[in-house]
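Enquirer: Provided below are the primary sequence and the corresponding predicted coordinates.
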Amino acid sequence: MYLCDMNQMLMILTQRELFLLVIGALTYMALFVVTWQNSRRKVLSLQERLDKVRAMQEVADVEANRQKIEELERLIQKLGSENSLLRLELEEKKAKLDYANTMARIESEKRERAEGDIFRSEVYLRIQRLAAEGRSMGEEDWQQLAMLVDSVYTGFSEKLYSLYKLTTYDYHVCLLVKIHVLPKDIALLTAHSKESVSTSRSRLYQKVFGKKGSAKDWDDFLLSI
């Protein structure tokens, strides 16, 4: 009788251990799948952001295109009237490069003139006065600055928010960086410390690019778009 009871207890313990083992294994597998999915989502999200960054920074290389155009012109001349289909294809490529270069030059000239307008604008001059007086910007100042920047750098704000969900403070810092305001003045205008301004910029670089970078790295990116 005693041995029978012992055997039953061992069977019960074995069943419990097996049950716990199965539950543990299933829990581990579930955690593994969730972790893998989260990791995959992060990788895909980072790749999507980097693709957006590359698209924002794509600017026609005028000099490289000019060299390609010259090479195409030489090939077209060599073909003469022979192989008309290939000749048309080469002429099409040349026309596309000509167009890209024309648009790049126009965009460059527009930006140069527009940036000059920024530095002569009442908004910019007021920002400089506020910084000189050690005062921060008000809500109306920020609204006017955002409108000014977006009017010159088309879609600047939209591009930033498509990369990362900025806080109001981060966004204000980015606007001031875009118009070449010095970090020490950004601190005054946003009523934050210089350390906070630096941390915000380096943190944004890490969030967007998925790797550590300096405040200057973030500034360089902002100035490139």
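Expert: Cool, the structure landed.
Enquirer: contacts, neighbours, all on C-alpha from now
Expert: Fine.
Enquirer: Report the separation between G116 and Q144.
Expert: 17 Å (Cα to Cα, to the nearest Å).
Enquirer: Which positions in stretch 199-218 come out as buried?
Expert: By 16 or more other Cα atoms under 10 Å, the buried positions in stretch 199-218 come out as 200-210, 213-215, 218.
Enquirer: also this one, for the comparison:
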Amino acid sequence: LKIEEENRALGSIKNTDIGIMIQKKKRSETKEYLTKEERKQMEDTFDQFMPSFKEKLWSVYDISNRELNVCMLIKLGCKPADMACLLGCTPSAISKIRIRLYKKFFNKPGSAEDWDRFILAL
């Protein structure tokens, strides 16, 4: 039941204005960044449809806005290269953020993919 509810919430997020905007920008040839307002709208949308997502992350570690953006984009199924374009950084920076977050949360080394699995299961 929890998985069904989560899938429904993710589907709802993807069908909001910001969800559609993220998909559009991901496919754009011009590689447009998410604006500060769009990142805030994404966070507000997550708060609306998945209120415990941010709370679960912050209950363990006080993550930065950039780290939260990466986590939300992982949850939405974005690839690292897409996240890099959307957030205006390199794919390497995205990988480092994911690796660093895994170490902060689990107090042991892990891969970027380990972090993705954790976020997708959250």
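Expert: In hand now; what should we look at? Just so it is clear, the model here is predicted, and its values are computed rather than measured.
Enquirer: Out of the buried residues of stretch 199-218 of structure 1, list just those in helices.
Expert: S200, R201, S202, R203, L204, Y205, Q206, K207, V208, F209, A215, W218 (DSSP state H).
Enquirer: Do you have the helices of structure 2 handy? List them.
Expert: Using DSSP H, helices in structure 2 cover 2-14, 17-27, 36-49, 51-60, 65-75, 80-87, 91-106, 112-121.
Enquirer: Does anything pack onto the fifth one? Which helices or strands?
Expert: Yep, that's helix 65-75 of structure 2 we're talking about. helix 36-49, helix 91-106, helix 112-121 (3 or more Cα pairs under 8 Å, 6 or more residues apart in numbering; DSSP states H and E).
Enquirer: Go ahead and name everything in contact with the last one.
Expert: Residues from elsewhere that reach helix 112-121 of structure 2, judged by Cα atoms under 8 Å, 6 or more residues apart in numbering: C71, I74, K75, S95, K96, R98, I99, L101, Y102.
Enquirer: is it possible to export those to CSV including distance to E5 of structure 2?
Expert: Shown next, in CSV, are the contacts of helix 112-121 of structure 2 (distance: Cα to Cα, whole Å):
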residue, distance to E5 of structure 2
C71, 19
I74, 18
K75, 14
S95, 29
K96, 31
R98, 26
I99, 28
L101, 26
Y102, 25
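Enquirer: Which two among the residues you listed are spaced furthest apart?
Expert: K75 and K96 (17.4 Å; Cα to Cα).
Enquirer: one step back: could you single out the most deeply buried of the helices of structure 2?
Expert: helix 80-87 (a mean of 21; mean count of other Cα atoms under 10 Å).
Enquirer: what about that one, how far off from structure 1?
Expert: Superposed on structure 1, helix 80-87 of structure 2 shows a mean distance of 0.5 Å to its aligned residues (mean Cα distance after the TM-score superposition for structure 1).
Enquirer: which bit of structure 1 covers that helix?
Expert: Per TM-score structural alignment, the counterpart of helix 80-87 of structure 2 in structure 1 is residues 183-190.
Enquirer: you'd agree D170 of structure 1 is up against S198?
Expert: No. The criterion here is Cα atoms under 8 Å, and D170 of structure 1 misses it with S198 at 10.7 Å.
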